[in-house]
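**Student:** Fold the following for me, if possible:
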Amino acid sequence: MGHEEAPRLTVVQPGEGREGTLGSIGVVFKLLGEDTNQQLSIVEHPFPVGALVPPHIHTREDEYSIVLEGEIGFRSGDREAVLGAGGYITKPRNELHTMWNAGKVPARMIEVISPAGFEHFFWGVADQIEAGLPDPAVIEKLASDYGLHFAEAPWLPDIISRYNLTPPPG
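**Tutor:** As a prediction, this is how the structure comes out:
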């Protein structure tokens, strides 16, 4: 019998993974597509108090969120939910959605992205912010390259008011 090589094993210990900021929330890279045969990627998102992710649409991937700490609000299409630690939610592609810290303490969630690839948008934004003031044209090009569209949401002012959130720029 020939010697078969064991499949690649990726180990990410607690506290490991590149950390960055996406502006209103943070990002910690845990598993990239390169680690999962492009099947999925996993990042953690810390949400400071008052944090709001601008409404957006993914055209290439679905997202699955698991709240680890605090309370995070989600709106996808016309559905809204607030989840505490241990809560799970799906966010299907091609549907306008947003997320926010719905509580009075910092929150944190895991984001599973399928298929993989979109984590590189987060990486690019984190690089831009780390290098100084990000160029909106560069961020817009990154978004376009990854099939991400930001959109106006008529329901956003109500969410900002109800949860005392910091409005997104623009």
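
**Student:** When you work out contacts or count neighbours from here on, use the C-alpha atoms and nothing else.
**Tutor:** OK.

**Student:** ok, so what distance separates T90 from L83?
**Tutor:** 12 Å (CA to CA, to the nearest Å).

**Student:** what ranges do the helices span in the chain?
**Tutor:** Ranges of helices in the chain, per DSSP state H, are 119-130, 136-145, 156-163.

**Student:** For the ones you listed, please prepare JSON lines with the additional fields mean neighbour count and distance to V27.
**Tutor:** As requested, the helices of the chain are exported to JSON lines (neighbours: other CA atoms under 10 Å; distance: least, CA to CA, whole Å):
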{"stretch": "helix 119-130", "mean neighbour count": "18", "distance to V27": "8"}
{"stretch": "helix 136-145", "mean neighbour count": "13", "distance to V27": "16"}
{"stretch": "helix 156-163", "mean neighbour count": "14", "distance to V27": "22"}
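
**Student:** Alongside the first, I'd like the structure of this one:
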Amino acid sequence: MSAEEPQSLNQAGLSADEPFEFPQERVILAELSDQPLSLTQAEVEVWADRAGAVVGFSGIVRNHDHGQPVDRLSYTAHPSAAEAIAQVAVDIAARFPTVRVWVAHRVGQLEIGDHALVAAVASAHRAEAFQACAELVEQTKDQVPIWKEQFFSDGTREWVGS
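**Tutor:** Below you'll find the predicted structure:
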């Protein structure tokens, strides 16, 4: 193909001569972090030239739960949680062969407004990006052993997910 000829792309936005990517190669990030998370960072890092859609999600610490005022949260992860979040990301990438995946979950003390879970998926098409991102969030919440301790304004506390 000469430089003047436009490159032919398939429906996924991949050229016929582009090398195959294994699912783990399309996982841009999958980690636990004690540092603040950024949805903007996730969207920037997951995007690629062939992506026409980036769908992001951020689970943010709110100031209430079941009618009780919440002051802060603490997340504790099982030692296997880092491996589990990586496996969830690879599973999503394998299930959706053209997506790129970014997912991180905070651990430690979080305040109201902090991002606890951030996920982003890039794909050639929006429908696949929406579906993959939703499944990434649900599987992360379901399969990664992380427990939330809520600290209420009245001085009581509660473990969630334990």
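
**Student:** Quick TM-score on the pair, please.
**Tutor:** The TM-score (TM-score structural alignment, normalised by the length of the second structure) is 0.28; 98 aligned residues with a CA RMSD of 6.4 Å.

**Student:** Between T90 and L83 of the first structure, tell me which one has more neighbours.
**Tutor:** It is L83, of T90 of the first structure and L83, that has more neighbours when counted by other CA atoms under 10 Å, with 20 against 14.

**Student:** I figured the more buried one was touching L68, is that so?
**Tutor:** No. Assessed by CA atoms under 8 Å, L83 of the first structure is found out of contact with L68, at 9.7 Å.

**Student:** Now stretch 79-90 of the first structure: buried residues?
**Tutor:** Across stretch 79-90 of the first structure, burial judged by 16 or more other CA atoms under 10 Å covers 82-84, 89.

**Student:** Grab the two from the residues you listed that are most spread out in space.
**Tutor:** Across those, the longest distance by CA to CA is 11.1 Å; it joins G84 and I89.

**Student:** okay, now V118 of the second structure: neighbour count?
**Tutor:** 23.

**Student:** after the longest helix belonging to the second structure, next one along is what?
**Tutor:** If you go by DSSP H, the second structure has its longest helix at helix 126-143. Counting by DSSP states H and E, the next helix or strand C-terminal to helix 126-143 of the second structure is strand 146-152.

**Student:** Can you list the residue ranges for strands in the first structure?
**Tutor:** Applying DSSP state E to the first structure gives strands spanning 19-21, 26-31, 41-47, 56-58, 62-69, 71-76, 79-84, 88-91, 97-101, 107-114, 148-150.

**Student:** Tell me the secondary structure at L29 of the second structure.
**Tutor:** Secondary structure, DSSP: H, G, I helix; E, B strand; the rest coil: L29 of the second structure is strand.

**Student:** contacting residues for the closest residue to it other than its chain neighbours?
**Tutor:** Computed as CA to CA, 6 or more residues apart in numbering, the closest residue to L29 of the second structure that is not its neighbour in sequence is W102, at 4.7 Å. Taking CA atoms under 8 Å, 6 or more residues apart in numbering, we find W102 of the second structure in contact with 27-30, 42, 45-46, 89, 119-121.

**Student:** No further questions, thank you.
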